[in-house]
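> Predicted coordinates and the sequence they were generated for:
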Amino acid sequence: MSDPSKAWDGEQVRKWLERRFEASRLDQAAADRRGYEAQDDYDKAAAEEWVCRALKSADCTNEQAAFAQRIKELIAQDEYKVTGIYDDTRFERNVRGHLRKLAKMTKANEGFEKTLRYQ
């Protein structure tokens, strides 16, 4: 699934998810302050928060194959329940986009070391 020379690090994945979760919360607050023109940014940040919340405390982060399987299960969901967003369709599209990004990162076992707020 990944480069055998680089071992899967569940702790690093959880740290990355936690940092992205916090960054998405800050992005939502900033978009909320900007008002109507930032509704798309708000929904995008809310989608990232949803993905990180769904995955950060899961036991599957310890194993690469289990984490990849959990991401596939989330992608296959029909809808994602959340309140306070502006456009359900846009939110669901952003959730699936974030999940696909995570699936690629998981498959390659790359990108989890990047913990800066802006990526």
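It's in.
> Could you use CA atoms for every contact and neighbour count after this?
Will do.
> What separation do you get for Asn109 and Glu63?
Distance, Asn109 to Glu63, using Cα to Cα, to the nearest Å: 11 Å.
> Then Gln28?
For Gln28, the distance to Glu63 (Cα to Cα) stands at 30 Å.
> who's more crowded, those two?
Between Gln28 and Glu63, counting by other Cα atoms under 10 Å, Gln28 is the more crowded of the two (22 against 12).
> Return the residues in contact with the nearest residue to that one once chain neighbours are set aside.
By the measure of Cα to Cα, 6 or more residues apart in numbering, the closest residue to Gln28 outside its immediate chain neighbours is Tyr42, 4.9 Å from it. Taking Cα atoms under 8 Å, 6 or more residues apart in numbering as the contact definition, Tyr42 lies against Asp27, Gln28, Ala29, Ala31, Asp32, Ile85.
> which among those end up buried?
Using 16 or more other Cα atoms under 10 Å as the burial test, the contacts of Tyr42 include Asp27, Gln28, Ala31 as buried.
> Next up, the contacts around Gly97.
Contacts for Gly97 were tallied using Cα under 8 Å, 6+ apart; there are none.
> then this one, side by side with the first:
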Amino acid sequence: MTDPPKAWDAELVGKWLERRLAAARHDQAAADRRGYEARDDYDKAAAEEWVCRALQSPDCTREQAALARRIKELIGQDDYRATGIYDDIRFERHVRGHLRKLAKMTKANEGFEKTLRYQ
């Protein structure tokens, strides 16, 4: 027996992006306080913040296909501009990793209900 596919919930996706954005900001602040050894953690959190901010537009979260299209556009970009990061290459690798994760979540329409801070 297969379950019928879930309907796309744009409000839930928006809430998930907001919470991940807030968590990413918090993680950046924590990594900044830890100093030099936490530079990778800072870049990873900055990448997640960049991705969430780029996808927060209601136009792209309203429909599943629109979000998938926007993620595909972002993955196809050559570079990602951000200030205050430590390593551009590492930051871009983390951005692409977050985008791939979101692409899988969007395609399967699952995972957006997990709104806890740690994932």
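Looks like it arrived, so ask away. Keep in mind that this is a model prediction, so the values were computed, not measured.
> Please state their TM-score.
Scored by TM-score structural alignment, normalised by the length of the first structure, the superposition of the two chains gives a TM-score of 0.96; 117 aligned residues with a Cα RMSD of 1.0 Å.
> related to what we said a few turns ago, which of the buried ones among the contacts of Tyr42 of the first structure fall within strands?
The strands, defined by DSSP state E, take in nothing from these.
> With distance to Ala103 of the first structure added, can I get the contacts of Tyr42 of the first structure in TSV?
Supplementary listing: the contacts of Tyr42 of the first structure in TSV, determined by distance: Cα to Cα, whole Å:
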residue	distance to Ala103 of the first structure
Asp27	23
Gln28	23
Ala29	27
Ala31	27
Asp32	29
Ile85	24
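> element containing the residue nearest to Asp32 of the second structure when sequence neighbours are not counted, please.
Beyond its immediate neighbours in the sequence, the residue positioned closest to Asp32 of the second structure (Cα to Cα, 6+ apart) is Tyr42, lying 6.6 Å away. Applying DSSP states H and E as the criterion places Tyr42 of the second structure in helix 39-55.
> and after that helix, which helix or strand comes next?
Once helix 39-55 of the second structure ends, the next helix or strand along the chain (criterion: DSSP H and E) is helix 58-61.
> Have a look at how far, on average, that next one is from the first structure.
Average distance, helix 58-61 of the second structure versus aligned residues of the first structure after superposition (mean Cα distance after the TM-score superposition for the first structure): 1.6 Å.
> in that helix, what's buried?
Using 16+ other Cα under 10 Å as the test for burial, helix 58-61 of the second structure gives Cys60, Thr61.
> Just list what that helix packs against, helices and strands only.
Using 3 or more Cα pairs under 8 Å, 6 or more residues apart in numbering; DSSP states H and E as the contact criterion, the neighbours of helix 58-61 of the second structure among helices and strands are helix 10-34, helix 64-75.
> Now render those as a markdown table, adding distance to Glu92 of the second structure.
Supplementary listing: those in a markdown table, determined by distance: least, Cα to Cα, whole Å:
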| stretch | distance to Glu92 of the second structure |
| --- | --- |
| helix 10-34 | 16 |
| helix 64-75 | 10 |
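> what sits against the residue nearest to Asp27 of the first structure when sequence neighbours are not counted?
Of all residues beyond its chain neighbours, the one nearest Asp27 of the first structure is Ala45 (6.0 Å), with distances taken as Cα to Cα, 6+ apart. By Cα under 8 Å, 6+ apart, the contact set of Ala45 of the first structure is Ser24, Arg25, Asp27, Gln28.
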